[in-house]
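[1] Give me coordinates for this.
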Amino acid sequence: MVKLIVVSNRLPINVSKREGELKFQPSVGGLATGIKSFYKSFNSIWVGWPGVFRENLSDGEKVFVEERLKHENCHPVWLSKHDVENYYYGFSNKTLWPLFHYFPTYVVHENRFWKSYVKVNRLFADEVAKLLKPGDIVWVHDYHLMLVPRFIRDKIPDATIGFFLHIPFPSFEIFRLLPWRKELLEGVLGADLIGFHTYDYAKHFMESVRYILGYENSLNYIFTQDRLIRVDAFPMGIDYEKFVNMALAPNVRREVKRLKNKLKTEKVILSVDRLDYSKGIIQKLEAYGKFLNKRPDFRERVTLVLVVVPSRTRVEHYTRLKKKIDELVGRINGKFGTINWMPIWYLYKSLPFHRLIALYRAADVLLVTALRDGMNLVAKEFVAVNDAGVLILSEMAGAAKELCEALIINPNNIPEIVNAIKVALTMENEEKIRRNKSMRERLKRYDVIRWAQDFIERLLQIKRKQEEMITKRLSARV
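    Modelled structure (predicted):
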């Protein structure tokens, strides 16, 4: 039976070893959560790192983990601490992440990081090759594994391979700064179908391919020396029904009631971000502070619930950002707070799913100020569960292309954000419902299952097109 092999940096299950005991828990993170919603609806196996270092397990423990993961249709790629330090914290998150999010001054160019990235990508490709059978489909995900499609193609020339990038692909002028630009493009071009969240990202990729590698493209097709490759946009959806149903659950309703009783303010603005300089958290706080300064009539009537999920705390820029956020929150609470009112509720932690849904339900406004964001699924989740909430959304997030009824802002324009907060807090209920109705219908129609199905259908289409071209060439020779 044909199977789908999903390949990503992390598995949906995190394995840890504490005091000699192995523990298995669901992985946190947007990619793992998003893909988890659809991969079990296919005949699938998921290939990725389980989260525990190779050297920390005995051979017997590795066998035990492999057997346990097999029951969840997962296959581990074993990485050492050195691999993770250089491939993940190094090249992936000190080189690719800042460059692709338009922070070129944050980029670290280290040859040892690149060598580790190549090595680990080969390890992933080797594990996929062990599982791959004729007719199987390989779907490689994200910036950690941009060389994997080419490495698989070199081993199995007729493999059916898709690649999806979940972060922005930068403009040619930014991407060309990378010393290993050719190798990365050639790596991705090992795929038959290359997907992005928006047409802008797809266009940037094709421009880089044309200017750096010299391959022409037309109507979203790239023509290499021996293959035809399709590039297209697939805006990732959410598991709409899961979120809607969870919003009606008794424990969520109880949590919403508890939150409202505890907050005791007329209006609640919510912010949910992973700790990252690309999320515009500083701009958000500056705008909120200016709003309270400009509109004293809203003091003690509104609370900003600021949820920051810890991430990459060992990377220097993230440590600095955390310090800035702490200082700014303290300054705003110190300046405007009273005995009975705290302007900002600051939560630096990951929240259980039911509590996150309750916050979405309790909030009047969701404020998204990303400086760059591949998609931003938080915006979609909020709209799905809150039919009368107002979404303020950065135009730099991929979701802005779909959620056009939101209040769209430029995250660098602080006065514009201040005005959007005022508009959101004073918007009539009928207007809120009207805006959200259109967005909710769109999210329901194009959910994560539809997203995955569309990608796979398009992948099989390009494979058939390639076969037709080969047949025509052979016929012409005869």
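[2] only C-alpha atoms for contact and neighbour calcs from this point on.
    Fine.
[3] Asn386: what's it in contact with?
    Tyr360, Arg361 (C-alpha atoms under 8 Å, 6 or more residues apart in numbering).
[4] 6 Å instead, please
    By C-alpha atoms under 6 Å, 6 or more residues apart in numbering, the contact set of Asn386 is Arg361.
[5] just the one 5 residues further on next, same as before
    Taking C-alpha under 6 Å, 6+ apart, we find Leu391 in contact with Val365, Leu366, Ala406.
[6] immediately after the helix or strand containing it, which helix or strand?
    Using DSSP states H and E, Leu391 maps to strand 390-394. Counting by DSSP H and E, the element after strand 390-394 in chain order, helix or strand, is strand 407-409.
[7] Name the residues that touch that next one?
    Ile392, Leu393, Ser394, Glu395.
[8] Val365 is in contact with Ala388, isn't it?
    No - Val365 is beyond contact range of Ala388, at 9.1 Å (criterion: C-alpha atoms under 6 Å).
[9] The two - which one has more neighbours?
    Neighbours per residue, other C-alpha atoms under 10 Å: of Val365 and Ala388, the larger number sits with Val365, 24 against 21.
[10] A helix includes Lys242, no?
    Yes - under DSSP: H, G, I helix; E, B strand; the rest coil, Lys242 falls within a helix.
[11] State the distance from it to Ile344.
    Separation of Lys242 from Ile344 (C-alpha to C-alpha, to the nearest Å) stands at 30 Å.
[12] same question, Asp232
    Following C-alpha to C-alpha, the distance that separates Asp232 from Ile344 is 41 Å.
[13] ditto for Asn386
    Distance from Asn386 to Ile344, by C-alpha to C-alpha: 21 Å.
[14] go on, Ser27?
    As judged by C-alpha to C-alpha, Ser27 and Ile344 stand 29 Å apart.
[15] do the same with Glu186
    Distance, Glu186 to Ile344, by C-alpha to C-alpha: 47 Å.
[16] So these two - more neighbours on which side?
    Ile344 (23 against 16).
[17] show me what contacts the more buried one?
    Listed by C-alpha under 6 Å, 6+ apart, the contact partners of Ile344 are Thr303, Leu304, Val305.
[18] Turn those into CSV, including neighbour count, distance to Lys81 and secondary structure.
    Compiled in CSV, the contacts of Ile344 are given as follows (neighbours: other C-alpha atoms under 10 Å; distance: C-alpha to C-alpha, whole Å; DSSP: H, G, I helix; E, B strand; the rest coil):
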residue, neighbour count, distance to Lys81, secondary structure
Thr303, 23, 42, strand
Leu304, 22, 39, strand
Val305, 20, 36, strand
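[19] want to put them side by side, so please do this one too:
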Amino acid sequence: MSRLVVVSNRIAPPDDKKSSAGGLAVGILGALKAAGGLWFGWSGEIGNEDAPLKKVTRDNITWASFNLSEEDHEQYYNQFSNAVLWPAFHYRLDLVNFQRDAWEGYQRVNSLLADKLKPLVKEDDILWIHDYHLLPFAAELRKRGINNRIGFFLHIPFPTPEIFNALPPHKELLEQLCDYDLLGFQTENDRVAFLDSLATQTRLTAHGKHAHSAYGKTFRTEVYPIGIEPDEIAEQAAGPLPPKLEQLKKELGSIKNIFSVERLDYSKGLPERFQAFEALLEKFPQHHGKIRYTQIAPTSRGDVQAYQDIRHLLETEAGRINGKYGQLGWTPLYYLNQHFDRKLLMKVFRYADVGLVTPLRDGMNLVAKEYVAAQDPKNPGVLVLSRFAGAANELTSALLVNPYDRDEVAAALDRALTMPLAERIARHSEMLEIVQKNDINHWQESFIADLKQVTPRSDESQLQSKVATFPKLA
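    Here you go, the predicted model:
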């Protein structure tokens, strides 16, 4: 049986409870437990990158991690992955800060990681590479003679050609991506955007709907919307409330809760969300004193100026809105710039009358699915969801909105707050069925099953050479 090798920018070691709590770690570990294998990635530490790999083995899984030098981390991670690829892939070319040294550092680290991984790869291993930090990784492995099956999954959106091809190294990145055997995307729009970008730069030949060739390489593209563990989330949400939350629930009484939790990131549309809530207070004054909007947004990449600017803006806007609409005994907007335990958030989700998830652009957005899974099926809340989140392709029974249209979002919030129970149950039931069907295990099982169907490149080249020697038929 083929062993699975997973490569990601960061790994979740078995003894690190905090890092292993997320949905991605659950999916990867599920795949690794089924096949046995290796999880390879950065340790999260800055240090001597020539130091031996740190290895930990539990049952049939080995975790292998490495350090990065300060320069490599700065160029590969901060300056290129997060200051070029992240904003561009989220349609923010205005925030792209391209530096040639950073691009070279990004390529150098991918080359370094290929050198570190090569001795660990066995002949029949299948490799699963994750996310935008590692776009050139398969190309580096191919240079080193690794012809194993290699799949890639992009967790964030893939932008349209007008955006992607504005990046100075777009041609190199596109050709490098074609060294993967299977490229997985969150949505059909992302898959098509990749192919459209490719078609503007070179001859792209289709071999059926999902098989292609370009730059003399053959590969497949598929859509695999990532999921969650709905049963576990439902169990966490349904348990008894901690004393402080129970007290808060009593204090709120009949006040309805609008709840959001996102990383503090410009792709999440948080300033626009605050403006939409202000429009709700302005246009629907009947809700004054009867609702509360709580926004949790822990800091991410706090050393980046764009993130500092968002934090300052949100603090200012929260104070202004509360100053304008607040009353004695009623504060309409609570903004919390801090981290909360994920299990606790699931309980908060269950008692939120409205889940407000309105990113400007998102690969999937698992918060939307977690909110659905956490609800009480007999008395569920309503999900207000951006149509630009990947989750909108599946959760079509949510109230879908344009996050740039504050009045549309405000109207959707009013509708959510006043929606009859029967409609809430019907909408939630339809979404829960999809969340349960397309869960995290379905995601990883589908991808791995398709990757196993790929013919290894060594076998493919041998087959082509044999075909080339066949005599031509008259």
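[20] about what we covered before: in the second structure, point out the residues matching the strand holding Leu391 of the first structure.
    Under TM-score structural alignment, strand 390-394 of the first structure corresponds to residues 382-386 of the second structure.
[21] Repeat that for stretch 162-180 of the first structure.
    Stretch 162-180 of the first structure covers residues 151-169 of the second structure once aligned (TM-score structural alignment).
[22] what do we get in the second structure for Ala420 of the first structure?
    In the second structure, the residue matched to Ala420 of the first structure (TM-score structural alignment) is Ala412.
[23] coming back round to it: closest to Thr224 of the first structure among the contacts of Leu391 of the first structure?
    Checking the contacts of Leu391 of the first structure against Thr224 of the first structure with C-alpha to C-alpha, the nearest one is Ala406 at 40.5 Å.
[24] Enumerate every residue touching that closest one.
    Going by C-alpha under 6 Å, 6+ apart, Ala406 of the first structure touches Leu391, Ile392.
[25] That one pairs with which position in the second structure?
    So Ala406 of the first structure corresponds to Ala398, using TM-score structural alignment.
[26] if I look at its match, how far off is Leu383 of the second structure?
    In terms of C-alpha to C-alpha, Ala398 of the second structure sits 5 Å off from Leu383 of the second structure.
[27] quick one: what helix or strand has the match of Ala420 of the first structure in it?
    Here Ala412 of the second structure is assigned to helix 406-418, by DSSP H and E.
[28] how big's the offset between that helix and the first structure?
    After superposition onto the first structure, helix 406-418 of the second structure sits on average 0.4 Å from its aligned residues (mean C-alpha distance after the TM-score superposition for the first structure).
[29] Specify the angle between that helix and strand 382-386 in degrees.
    Angle of helix 406-418 of the second structure versus strand 382-386, following axes from the mean of the first three to the mean of the last three C-alpha atoms, to 10 degrees, is 160 degrees.
[30] For helix 406-418 of the second structure, which helices and strands make contact with it?
    helix 270-283 (3 or more C-alpha pairs under 6 Å, 6 or more residues apart in numbering; DSSP states H and E).
[31] Check which residues of the helix it packs on are buried.
    Neighbour counts over helix 270-283 of the second structure (16 or more other C-alpha atoms under 10 Å) mark Leu270, Pro271, Glu272, Arg273, Phe274, Gln275, Ala276, Phe277, Glu278, Ala279, Leu280, Leu281 as buried.
[32] and what of stretch 109-121 of the first structure?
    Neighbour-count burial for stretch 109-121 of the first structure [16+ other C-alpha under 10 Å]: His109, Phe113, Trp114, Ser116, Tyr117, Val118, Val120, Asn121.
[33] cool, and stretch 457-474 of the second structure?
    Neighbour counts using 16+ other C-alpha under 10 Å place Arg457 of stretch 457-474 of the second structure among the buried residues.
[34] contact partners of that stretch?
    So stretch 457-474 of the second structure is contacted by Asn147 (C-alpha under 6 Å, 6+ apart).
[35] Give me the mean distance between the longest helix seen in the first structure and the second structure.
    Longest helix in the first structure, counting residues (DSSP state H): helix 448-477. Compared with the second structure after fitting, helix 448-477 of the first structure deviates on average by 3.3 Å (mean C-alpha distance after the TM-score superposition for the first structure).
[36] How many residues are close by Arg299 of the first structure?
    Counted by other C-alpha under 10 Å, the residues lying close to Arg299 of the first structure total 18.
[37] Could you pull out the helices in the stretch 151-300 of the second structure for me?
    161-164, 170-177, 188-199, 230-238, 243-252, 270-283 (DSSP state H, counting those that start in this stretch).
[38] mean deviation of the first one from the first structure?
    What that stands for is helix 161-164 of the second structure. So helix 161-164 of the second structure averages 0.8 Å relative to the first structure (mean C-alpha distance after the TM-score superposition for the first structure).
[39] mind checking how far that helix is from the chain centre?
    Relative to its chain's centre, helix 161-164 of the second structure lies at 20 Å (C-alpha atoms, centre = their mean, to the nearest Å).
[40] residues making contact with it?
    For helix 161-164 of the second structure, contacts defined as C-alpha under 6 Å, 6+ apart pick out Ser197.
[41] same thing but at 10 Å, please
    For helix 161-164 of the second structure, contacts defined as C-alpha atoms under 10 Å, 6 or more residues apart in numbering pick out 85, 88-93, 158, 167, 170-171, 173-174, 192-201.
[42] Spatially central residue for the second structure, please.
    Centroid-nearest residue in the second structure, with C-alpha atoms, centre = their mean: His155, separated by 4.2 Å.
[43] Surely that residue is in contact with His130?
    Yes - at 7.5 Å, His155 of the second structure and His130 qualify as touching, with contact defined as C-alpha atoms under 10 Å.
[44] shared neighbours, those two?
    Gly184.
[45] Tell me how many other residues surround the equivalent of Asp131 of the second structure over in the first structure.
    Structural alignment (TM-score structural alignment) places Asp131 of the second structure against Asp142 in the first structure. Other residues within reach of Asp142 of the first structure, judged by other C-alpha under 10 Å, total 17.
[46] Please, where are all the helices along the stretch 1-150 of the second structure?
    Under DSSP H, counting those that start in this stretch, the stretch 1-150 of the second structure gives helices at 23-35, 70-72, 86-89, 100-117, 137-143.
[47] Kindly reformat those helices as TSV containing distance to His287 of the second structure.
    Shown next, in TSV, are the helices of the stretch 1-150 of the second structure (distance: least, C-alpha to C-alpha, whole Å):
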stretch	distance to His287 of the second structure
helix 23-35	36
helix 70-72	52
helix 86-89	36
helix 100-117	50
helix 137-143	53
